Each structure stands twice: as C-alpha cells, then as structure tokens.
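J.: Dropping the sequence and predicted coords here.
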Amino acid sequence: MSDQLALENQVCFPIYALAREIVNHYRPFLDELDITYPQYLVLLVLWKETELAVGQLGERVFLDTGTLTPLLKRMQQKELVSRQRSTQDERIVMVSLTPKGIKLKEQACSIPQKLMESMQVTPEELNLLKEVVCRILNKQK
C-alpha cells in the first residue's frame, strides 16, 4: 500500500515536472518579447479571438479573474492590450489587442518551432502528448 504513495509512482508528479520544464523552455523566447508565459497564453487567445470579456478569457487560459486582472493590467501598461467596460453591461470588462499586441504576433511565430528544437522532440511526439493531456482535461469538465 505504501508503494502507491511513493513519489516515483505518482502520475501527477512527472506531469507537474514536465509542465515546469516546458515553461522553462519557453522562457528565453518569451524574454526576447518581454512577456511572461501567462501573458503569452493571453496573447495566443487574443490573436485568434480579437476581443473577449475577462471572464471568457479566463476560461480559455484556465485562470481566475483574481489572477488574470493583475496580469492584464501589466499587459496594458506594456501597451499590448486595452481593457474597457462593456457598453451593454458595465460590470463586464472587455480585453482587446493594441496595435503593439497585434504586431508582437509576427515575432512570436517562430516560438513553436524553437520550442520543439529546444526540447528535442518531434511534432508527432508533441501531438501525441497533447492528445492524451487534452483527453484527460476534457473528461474533467
């Protein structure tokens, strides 16, 4: 029974360690853009969606509003996003990209390839990993 509680027998530990390792591989590429990993996630969503409410954005990047709001304030100070109250419901804050945030996409385009090279994995290996992780995440919703 105690073997089940050994760290090396836990499924969660290598996943946790891998998540940290992947973020560490992102760091030098994101440092060049002067953004953090959570800011990168926000930008990835906004490069596709253009404008979202803070709550919708939080759902997409798995961050609560208490974490997301200060992150968005820092991004606004860097002139990457703008935040404005909705005209239909002033309780809702809408987030959209600024021209500087839109332009940053050009510089970020090479990050996925650089990441694979840094981690020394193939696109197929990453897709397999992503598929399994997404299957687990979707079962928890």
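T.: Nice, thanks for sending it over. Residues are numbered from 1 along each chain as shown.
J.: all contacts plus neighbour counts: C-alpha atoms, from now on.
T.: OK.
J.: Roughly how far does R91 sit from A6?
T.: Distance, R91 to A6, using C-alpha to C-alpha, to the nearest Å: 47 Å.
J.: So what's the residue count around L46?
T.: L46 is flanked by 19 other residues according to other C-alpha atoms under 10 Å.
J.: what's the longest helix in the chain?
T.: helix 12-33 (DSSP state H).
J.: That one: which residues count as buried?
T.: By neighbour count with 16 or more other C-alpha atoms under 10 Å, helix 12-33 contains the buried residues 25-27, 29-30.
J.: for whichever helix or strand comes after that helix, which positions count as buried?
T.: Once the chain leaves helix 12-33, the next helix or strand it forms, by DSSP states H and E, is helix 37-49. Under the neighbour-count criterion of 16+ other C-alpha under 10 Å, helix 37-49 has 38-40, 42-43, 46-47 buried.
J.: what do you get for stretch 68-77?
T.: For stretch 68-77, burial by neighbour count (16+ other C-alpha under 10 Å) applies to 68-69, 71-72, 75-76.
J.: residues near E51, how many?
T.: 18.
J.: In contact with E79, which residues?
T.: Going by C-alpha atoms under 8 Å, 6 or more residues apart in numbering, E79 touches 98, 100-101.
J.: Okay, one more to line up with it:
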Amino acid sequence: MNDSQLKLENQLCHRLYMAANGIVRSYRPLLEAIDLTYPQYVVMMAMWEHEKLTIASLLEKTAIDGGAMTLILKKMVAKSLLDIVKDEHDKRKKWVTLTAQGLQLKSQALQIPQQIRCCFPSVSTEDLKQLTQLLDKILVDL
C-alpha cells in the first residue's frame, strides 16, 4: 500500500460528498422560493407521490433519520403542509397526510427538477442514467 491511496483527489467518497453538497446548494434558492428546506422537499416529494403514508413508510422512502424526521414533520405541520393522525385501529401507528395547502404547493414545485437539470449543462441525459445506475449499485451494498 502506498500513500497515494490517501490523497483526497483519489477518494470516491470525497467526490460524492462534494457533489451532494453542491447539488443541495443548487436547490437552495429554488426551495427558498417555496419556503422549504431540502429535507422538507424530499418529504413533500414522497407525499405528493402517495398523499398518505405512515411515518414508518415515510422514513423508509426518504431514508431520513428518525430524529430528524420528527423535527421536519413538526415544522411542516406548523406550516400547514401536512397533518399527522393516529391510526383508528392501532394507536402506535401514525399517518402523515397532505393538507390542501401541501397539495397546492406541488404546482409551485413542478418546475424545480428541470431548473436543477439546467444547472448541470455538461452532464448529458445518458450520463445521468449511468450515474443513477451506479449510485443504485452503491446503495444496494450499503
């Protein structure tokens, strides 16, 4: 083993870290316009897709930490975007549902994916497909 393996420029994890941070920074001004943080946006995308999910399902779909999710949901309930209700048959289970205001926000967010895509003109559609496939392989191994 030689010390070139410890050079920052040779670290895949650091490239992923820098890319993830850069992408999230690119979202910031777009999400500020609709008063969401990136984690809140991730929750809203899951909710726009399903409209009603248990908290456990929401955790699974978003891969957000449980403690962080609790804080995110509290803020989103306070913003009147989501409601949380206990299951009628199992009081331990809680459902997250979209409010009318949360559903309305979807129309304001529709342009965000294309606006983000425009931030990366040197990345082709084929590159994105390949990157998605490679990241999915990495995620399977985690």
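T.: Okay, I see it. Keep in mind it's a predicted model, so treat the numbers as computed, not measured.
J.: Got a TM-score for the two of them?
T.: The TM-score (TM-score structural alignment, normalised by the length of structure 1) is 0.93; 140 aligned residues with a C-alpha RMSD of 1.2 Å.
J.: can you tell me which of the buried residues of stretch 68-77 of structure 1 are in helices?
T.: Among these, DSSP H puts 68-69, 71-72, 75-76 in helices.
J.: tell me the SS of E90 of structure 1?
T.: Following DSSP: H, G, I helix; E, B strand; the rest coil, we place E90 of structure 1 in the coil state.
J.: Roughly how far does it sit from L72 of structure 1?
T.: 18 Å.
J.: for L80 of structure 1, same thing?
T.: 9 Å.
J.: The most centrally placed residue in structure 2: what's it in contact with?
T.: Nearest to the mean C-alpha position of structure 2, by C-alpha atoms, centre = their mean, lies V42 at 2.9 Å. V42 of structure 2 sits next to T62 when contact means C-alpha under 8 Å, 6+ apart.
J.: what comes into contact with the longest helix of structure 1?
T.: Everything outside helix 12-33 of structure 1 that qualifies as a contact, by C-alpha under 8 Å, 6+ apart, is 7, 36-37, 40, 104, 107-108, 111, 114-115, 118-119.
J.: Try it again at 10 Å.
T.: 7-8, 34-40, 104-105, 107-108, 110-112, 114-119, 133 (C-alpha atoms under 10 Å, 6 or more residues apart in numbering).
J.: Repeat that for stretch 43-51 of structure 1.
T.: So stretch 43-51 of structure 1 is in contact with 35, 37-38, 40-41, 52, 57, 60-61, 75, 80-83, 94-98, 101-105, 108, going by C-alpha under 10 Å, 6+ apart.
J.: what stretch of structure 2 does it fall on?
T.: The aligned range for stretch 43-51 of structure 1 in structure 2 is 44-52, by TM-score structural alignment.
J.: circling back to that earlier point, give me the buried subset of the contacts of stretch 43-51 of structure 1.
T.: 35, 38, 40, 52, 57, 75, 80-83, 94-98, 101-102, 108.
J.: For N9 of structure 1, which non-adjacent residue is spatially closest?
T.: D3 (7.2 Å; C-alpha to C-alpha, 6 or more residues apart in numbering).
J.: Assign the one you found to helix, strand or coil.
T.: D3 of structure 1 ends up helix, using three-state DSSP.
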